[in-house]
Structures are given as C-alpha cells and as structure tokens.
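*Asks:* My questions concern the predicted model and sequence given below.
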Amino acid sequence: MAWSRAHEAARQKIIELLHREERPFEDMSDGAVAERRALPFLDWCQFYMPHYFAAPFARFHGQMAEAVGEAAMPTFVCAFRGAGKSVLLALARPLYRTLRREVPYWIYGAGVQQLAAQNMDYVRIELEHNPRIAADYPGLRCEGTETDWQVEQPRERNAAGQWALRATKFEAFGIGMSPRGRRFGQYRPTEFVGDDLEDAQLARNPRREQQLWDWLMDEVVPALEPDVWSFTVLGTMFGPDCMLERARQKSKERDPAGRPLAKYFRQPAQDAEGRSVWPERFSDDGLARIRSMIGLRNWLRNYALTADDPDKPFQPQWFSDRYESLPKGLDVVAFLDPAISQAPTGCPRALVAIGCDRDGVRYVLDAWIERGSPEQMMDSLFRYRRSWEPRLIGIEQNGGYALIKPLLQTWERSKGWRLPVRYVDHHENKDSRIQRLAPEMESGRWRWPARPSAGVRVLEQQFLSYPDGFVDGPDAAAGCTEFLPSAWGGGRRPGAAEHRSIKRRDYAGVL
C-alpha cells in the first residue's frame, strides 16, 4: 500500500524532527529509567513526546483520557477540532499501553483501510524513530506491512515474576471490512480505535450512516476479546443523524443490570460561560474569529458539538415533546405513500397515523416506513385500521394508483370489510407541503411517543435530515394533516363532513 502524499510528507517531517531535536535523557540509570517508564499517562506523554505535546494539558485532557478504556463499553469521544483527541487517544495512548505490555492486539478503523493504516503508522514512527523511547525501551523491533504489523520487545518478567507480554499486533480495517475470526496467537483483538470514520458527505446519507453503525456493532464489537475488550471511537459532530449523535442517544439506554449501553464523552471548545477550555492554545478572541470565519453552521458542528443544524427546516428540539398516554377522543387519520419502485435502493413506502385533539395538537401514533412488498404494505394498512380505527385513510395516487387500487380491492374482499380510503392526487409541490409543518412543530403543536416504534424513529430521522435523504415519511405525515383540523385553532376543518369509523362489529349491519 502506498501512503498518500500528505501522509508521506507528514511522516518525513516527524522523523526529521525526532532526529534533529529529540535526544535520550541524560540520566540513564536504572532507577531513573524505571521512574520515567512508571509516569502517569499525561506526564509520560510530555516526557517522551514533547514534539506533539508542547502546550500544557488542559483539565479536559485528563478527563478525556480517563473516559476511555472501560472494559466491554463502547466509548465515543466527541471533542472540538484541535482538541488533540487523535494524538492523545489514537497515538499516545496505544503507544503507552503497548510499551507497558498491556495490549496484545490492536485494530484500527477508518473510512477506508489506507486511512486506518496511516493513523496506525504514527505509532510505528515513534517506536522506530523516537530516541527517548529507543533509549528507555531498548530492543524494540517492528515487522510487517503497512496494514498489518507487530512490535516485539525483549523478554522481561513483570512485577509478579511472570513473563510479560512480548509482542503486540496492529491491524488496519476500513468500513465494511470484517475483523471477525482474527487471531494473534491465542489472542483475539483486544482494543479497537476508530478515527476518521465519517465525513460530511457520509453524514448526509442516512443509509451510509446506518451501514457505519451496523459495521461497528455487528462486525467490530463481536470480533473483540469477550468481556475485556476496549472500544474507542473519536470524532466531531456532523448533524442529527451522525455517528456521535447516535452514540449520545445509545448512552441513555441501559442493559438489564442498569449499565449504559455506550459511553459518550463530549468536550466543546467553550465552557458554559463562553470561555475557552484550552486558553493556552485557543484564546477567546481566537475562537471568536474562527466562528466568524467558518459561520454558525460549521461552528455548531466542529466547536460547539451540537447536532442542531440551523440550515435544516426541522430542528431536534422540536421533537422533545413526548407523551406517555394518549388523550381521549382523538380525531385519527392515516396516509399512505405507496412508492411503486421495486429497486433495493428505491424510495421506501410510508404509512403514517396521526391523531388530533380538540385544540389541534397533533399526536404521532405510528409509522411504517420500509421497502416492503405490496403484501406487507396491505397488511400494514389493515393492521392500522384495527389498531387506530382512523376515520379516513388517504392514499397518494400519483403514479401508484394503478398498483394500489386493485390490490386493495382484492384484500378487502378477502378480509370481508372495507377501509375508509380516499385517493389523493397532489398538485402542490411536495416540499411546500412538508415545510408547512415546520412552524407547527416549532410552536410545540406536535407530540411524539415516549417509546417510539422503529417506524416512528425513521420518521423522526427523515424530518431531521430533510431535505436530504428520503422524505416519504414526512410526505405521508403532511398528507395526514390535510385531513385534520387546523393545528392552530382546533375543531374540525371548516365545512368538513363528520366521519365515523366503521368498526368490524358494525360492518355486517352496514352491508
């Protein structure tokens, strides 16, 4: 594998700097060497890696280092640009723990394997070229390729008199590459370090974000040594659907024993009073200038570390009004966007049910948003009819009418009862109909279930990602509101006829 030009230039610069400016310590007595090797992590970094850690550490650096390394706990570190998270946790910490013979097998992950290998290479540069490390840790030998190498240390007994770990392996993986089944002697991978896993382009694609999350949870975690594995992912905020926002939500969930399902560490550039958390490197005036130069949107993502995107029509805080139980007497409607595409990457079908109280407040009841078969779509329609008894089910007929009507008639005959369906031919622009919901949500006129179904979670994500990604769910939600009273005044739509749901026990009488 050939290094990128940028990495080749960076590694040559580091090697030249090490050879030009770093020298072994003057006191090379056994006691002095042992004392330096036993230093706490941050002190060790400043002794052995002053070419990286010239500025004094801030308080948050110690907190960030302490946040990682918990056994069997996926840990996500979200820190502002320039905070030193990659140098500290993807370079110095693996180097420190390797030289202390604590980890037999590291795996690195990034968007592509080359990036992971380059991040890993910075550790190898220190092992092969740092004069202070070479003097205090003699006999180091690195062998292997850019993507798969190991370092061997001389035989040595630990404090208990046992032979200490002698060799440590490093291996690089890109998203989609499976580390399952990997072994280094008797060891499975012990620690995972993920960095450069996503970028702005990936974060704009909900499907790729899901693939990234699935890779971490379905491929990386199961490949690690059970019970003792450590998992550290580094990054910044890219938006409401990004990896770190998912991790933040996951950290609120608990297993049956009450332990969080993930750990989330967040460090913005400023404290609660708007002051720099690392004034030795970022002055208050300097941060103010950065904010002015890059704009509010980039500031929120890279320095304030919030998923809020001021350019998006729908904001995360608008989805915070949650209900535990529903009020009585809701006016319930549903709407189906049948999406006739059969392609695996085509638009999903979307069915949404919404209720409205006497004040016009909307209650999102359920959503089914999948690339399901026509039969699954019909099954969902009849299930919604049984569960929510909507007075009306709107079905968009633009393009999908020829498919849906005969299929629905067949199902109605087989079930022995009809659905209160109204076919709708939209002439207004889809974006206009969806964006009309924004002021209602911003004003707190929408309520969301405290324990949302998978479909409702997808609906929320589609709203937050809008106008990027798929919009079938928001489109169906907008279709529901066309059959509901005004969100601002309550009551039935002016001039609208009053509809009553036909229950199955009443159907025979109607016939």
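*Replies:* Sure, I can see it.
*Asks:* make it CA atoms for all contacts and neighbour counts henceforth
*Replies:* OK.
*Asks:* so is R297 in a helix, a strand, or just coil?
*Replies:* Of the three states, R297 takes helix under DSSP: H, G, I helix; E, B strand; the rest coil.
*Asks:* My guess is it contacts D311. True?
*Replies:* Yes: under the criterion of C-alpha atoms under 8 Å, R297 is in contact with D311, at a separation of 7.3 Å.
*Asks:* These two - which one has more neighbours?
*Replies:* Using other C-alpha atoms under 10 Å as the criterion, R297 and D311 rank with R297 on top: 18 against 9.
*Asks:* could you check the distance from the closest residue to L88 other than its chain neighbours over to Q315?
*Replies:* Excluding its sequence neighbours, the residue lying closest to L88 (C-alpha to C-alpha, 6 or more residues apart in numbering) is A65, at 7.7 Å. Using C-alpha to C-alpha, to the nearest Å, A65 is found at 32 Å from Q315.
*Asks:* more neighbours, these two?
*Replies:* Counted by other C-alpha under 10 Å, A65 and Q315 do not tie: Q315 has more neighbours, with 19 against 16.
*Asks:* One more to weigh against that first structure:
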Amino acid sequence: MATVADIKKAIADWNDHCKRVRSLTPITMSVAKESPSERDRRIRRLQSNYAAFCEYYFPHYLTLRDKVTGEALRVIHNAPFHNAAAMKVKNTPNLKAVFKWPRGHAKSTHFDIFLPLWLMFQPKRLINFMVVVGKSEDSANRLLADIQAELEYNQRIISDFGEQKSAGTWTEGEFKTQSVNKFLAVGRGQSPRGLRDRESRPDYIVIDDLDDDELCRNEKRVKDLTDWVKEALFGALDVGRGRFIMVGNLISKCSVLANLCNTKGVHVSEIKAIDRNGNPVWAEKWTKEEAQEYADFVGFRAWNKEMMHNPINDGSIFRHDWIRFKRLPKLEKYEMLVCYTDPSFKSTSANDYKASRLWGKIGTELHLIDCYVRQDTVSGMVRWLYDLYERTRDRVAISFFMEANFMQDIILDEFAAEGNLRGYQLPLLPDKRKKPEKIQRIEAVSPLWERGFVFYNEALKDSPDMQVGIEQTLALERGSRVHDDAPDADEGAIWYLQRNTRQSTFKPVLVPRPRPKNMW
C-alpha cells in the first residue's frame, strides 16, 4: 500500500505530466483555419486510420526528443504490429486476447491509452466502461492516471471531441467523463464481481503486466490468480460480451499470461524484439546495433526472458550455475575427440533444430569445443561438418557419429553429394546403441555438469550456436516441448568419450603377504 508521501509524489508527478500533455498538444495553425467541413473530414480520416490518430493526438508519446534540450528530433511511427493489433481489437467486439510483446514496445501505451481512446471517439462509440487491472491497486490507479491526463489536458482531443472532465479521479481508482464513459482501476486479486454503472457492465478490460518474478515462483498462486482472471474478472463482463485483453511479456512458463495463452478461444499476438537476422521489429524506435548493445549488457538470460518470450528458468535437469566456460587447450592435447550430430527428421529450415557438437576429453574434464545448433537445411548442416573436418584433419582425428535411425537415404544422399563436390567422403559412423528413453539418457549424464567436469569453449560464449544450445539444455525437463537436439547430441558424444577413454587411477601393487610369527 502506498504511503502518504508516495501518494503526494505521485500526484505531483501527474500534475507535471498534465502540464506537459497540455503544452505538447497545441492546435496547429492549419487546423485552426479549417472550415467545419474540412474539420469533419480530418476527424473522420483519423477515426478510420489508427496510425494517423496516434500521431496527431499523441505527439508527446511519438516524438523522439533531445534529453537535454527537449527539442523534437523525429516522429517515431507505430510499428506494423501496433496497427494490426488495433484493427483486431476494433473489429472483434467480443474478444479474448493476449498481446505478448517485449519490454519497451508500448504495450501499456497502446492498450491503456491510445486504443481505448480511439474506440471511444469512433463515430459510433465502441467502448463505454473500461477497467484497467494492475499488479496492485496503486499500480492500477497509476495506469488509470495516464488516460485521465489525456482526456482532461490533451488540447487536440478537447478541440475535436469536446471537454471531457467530469467526476472522480484516478487517485480514487475511478472517474467518469462528460460523455458518460467510465474508467475503473482494479488491483490483482481484488473482487470485481458486480461491477456496473447503473445498467452497464465493463466492455473493455485490460490486464497489464499482471505477472512478476515472485508470483511465478509459486505454482499455486499462479493457478489461483489464473482462476481469478477467468472467473471473477472475466465474469465482470456481460456474459462474456466485450473486449477482454491481457498484455505482458512471458517472464515464466509458470505464469498467468502463459496459462491464458494456452486457453482455447484466446487470440495470441506474439512479437519478439528482433527477427531471426537480429533486426528489430520496431525498426523506427531502435537500431540493430542498439538491440545488440542492450542484449550484451543485460545478458543472454535476461534478454530472452524480457525481449524474446523465452524464459530460461532452472529446470528439473540442469541449472544455470552448472554452465561453466574456460579457455580450451589446443586440439592436439585431447585424448579423444567426438563430433555427434542430431540432424532432426525434417530438411527445411522452418522445422526442428539440427545440432552437431564437437566434444573432447582431457583428464577428467569434458570440453564442448565447437557447435552448430540451427534451424537449417540438411545441406547446411552437412557443409558445416565437412568444413569442420577440413579445418582439423591435418592436426587431429575426430570420430563423427550420427544416430543410426537418422542415417536415411535422404541424409546420406546429402553427405554423398557434398563429398562428391569435395573429392572425398566424410567418415561418418552410425550410433547403433540400444538406447534408453532420451530424457533418461540425458539425466544420466547431467551429474557431470553438476560436479564440475564439463566446460564450454569460452571463445564461443556469445555465438548464437552456443547460446541456443545452452537455452535448450537449461529448458529441458520431462513433459516439455522444448527443442532438445543439442543436449541429445551432447549425451551421444559424451557416451563415446567416456566409453573409449577410461582411466585407471588405481594401480594395484602385488607384495608378499606378511606371515604371522610361529605360523610354521
């Protein structure tokens, strides 16, 4: 619960924000000179065009300014996924949806401010009663504060749609406009049963970043809160009529957001911060270099959790602190080198990952020396293996293995075709073991990580192949659907290394057994 000092500061900050809204939304000279018919045409165009609506009425949100002088530098336009989401919400009166977007991609701005106002100011008003739900009552009130600031101080909205100020305030958790729109804030777990304004019930409910790390560590609390969302909160609508929206990023697989995404009938919009080539999906906001700098600073785990909807939690088999890196010796120092390949059954790059992992054994340690973990074609994987062989064949001998079940005609044809181009055939051996179930085999070697015998090549620490392999390893658990090609290949390589490089640390010494005195 916020203290009196916290509330005073929040009110002071809000008043400053309102002054900023008023000063940054002036009526332009061209608009001031419009005839009534020109004004009507402009408003109709903005009502029909979400991107234009946002740019005209909210320049203070969509203008990049110099942090020192406050000078406007350029307009940041909506990304295509913002506009697509707006059309989905507008065109679906009875909508159950999750918008799973990364941090910094304007989830709250659009769904708590821009979108509800766009719907409210349509020629035929599309929402009448909005409920915003936050982690707590205080956070929900602060979310409500932003939309009230726009309604009461945005000069462009007031000029086009009239004075909006009416009864109530965000500090009390609810307010109304003169056009009889109602806005209400609800904290996580509060009872929303029977919410109504006379005969009206909520018709736009937005749940904003409900999950947090503490909640997600408690499976029962997540279940209870999911039940609250589906029962009490959803039940506040008029028998499901209206727009019921949750926004957030996937910080844990045990979360309310994850549960709603897996619910039948829920529309899910998933946006990741970057595409497969590392390019930002909101290119006008930040560059590829800025995205990489961000990822480098926060680290692989935080980047995947906050920006890519790929939370890497300590699973039931491996833990993050078991992943150790070190500078590796020259290849000639290893007792044995094994490259094990799990090619997956499908050939196209859009399907499962293909994994090739080069491991070496030196003393009691096992080293991951090089790796390939990609959604690639079989021919791409084959080329990588041949390249590895050519880089190393004059220095060391590597045993190349692949599970016998995978050595089908199509895969062998790819190896043969590449070999014909290069003038030799890769010495590929089938793994003919009668193996236990996959997770059981991987669990059996996991103590080697826990006890500190496994090290990864420090030189490849930041490579995509290494990081994807780590991601697959840490996410592995029974019953999960995560890709497991890398840890499966690791198990195969380690099995052959352990089998063929056994050490004798105890050497028995035969000495005469002492005889008791006076025995004979």
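*Replies:* Looks like it arrived, so ask away. Given the structure is predicted, the values throughout are model-derived calculations rather than measurements.
*Asks:* about what we covered before: list residues touching both of R297 and D311 of the first structure?
*Replies:* With contacts defined as C-alpha atoms under 8 Å, 6 or more residues apart in numbering, no residue is shared by R297 of the first structure and D311.
*Asks:* I'd like the next helix or strand past the one helix or strand the residue nearest to L88 of the first structure maps to.
*Replies:* Assigned by DSSP states H and E, A65 of the first structure belongs to helix 59-67. Proceeding N to C from helix 59-67 of the first structure, the next assigned helix or strand is strand 74-79, under DSSP H and E.
*Asks:* helices or strands next to that following strand in the packing?
*Replies:* Applying 3 or more C-alpha pairs under 8 Å, 6 or more residues apart in numbering; DSSP states H and E, one finds that strand 74-79 of the first structure contacts strand 230-235, helix 243-250, strand 263-267.
*Asks:* Would you mind saying which of those lies nearest I133 of the first structure?
*Replies:* Of all those, it is strand 230-235 that lies closest to I133 of the first structure, at 24.7 Å by C-alpha to C-alpha.
*Asks:* what's the mean distance for that closest one versus the second structure?
*Replies:* Once fitted to the second structure, strand 230-235 of the first structure is off its aligned match by 0.8 Å on average (mean C-alpha distance after the TM-score superposition for the first structure).
*Asks:* Please work out which residues of the second structure line up with that strand.
*Replies:* Mapped onto the second structure using TM-score structural alignment, strand 230-235 of the first structure covers residues 243-248.
*Asks:* from the chain's centre, how far out does that stretch sit?
*Replies:* Remark: stretch 243-248 of the second structure is offset 17 Å from the chain centroid, using C-alpha atoms, centre = their mean, to the nearest Å.
*Asks:* Same check on stretch 175-193 of the second structure?
*Replies:* Relative to its chain's centre, stretch 175-193 of the second structure lies at 30 Å (C-alpha atoms, centre = their mean).
*Asks:* With stretch 25-40 of the second structure instead?
*Replies:* 43 Å.
*Asks:* what ranges do the helices span in the stretch 151-300 of the first structure?
*Replies:* Here the stretch 151-300 of the first structure has its helices, by DSSP state H, counting those that start in this stretch, at 200-203, 206-214, 221-223, 243-250, 284-299.
*Asks:* now for the ones you listed, which one comes closest to W106 of the first structure?
*Replies:* Closest of these to W106 of the first structure is helix 221-223, at 11.6 Å (criterion: C-alpha to C-alpha).
*Asks:* residues of the closest one that come out buried?
*Replies:* Across helix 221-223 of the first structure, burial judged by 16 or more other C-alpha atoms under 10 Å covers 221, 223.
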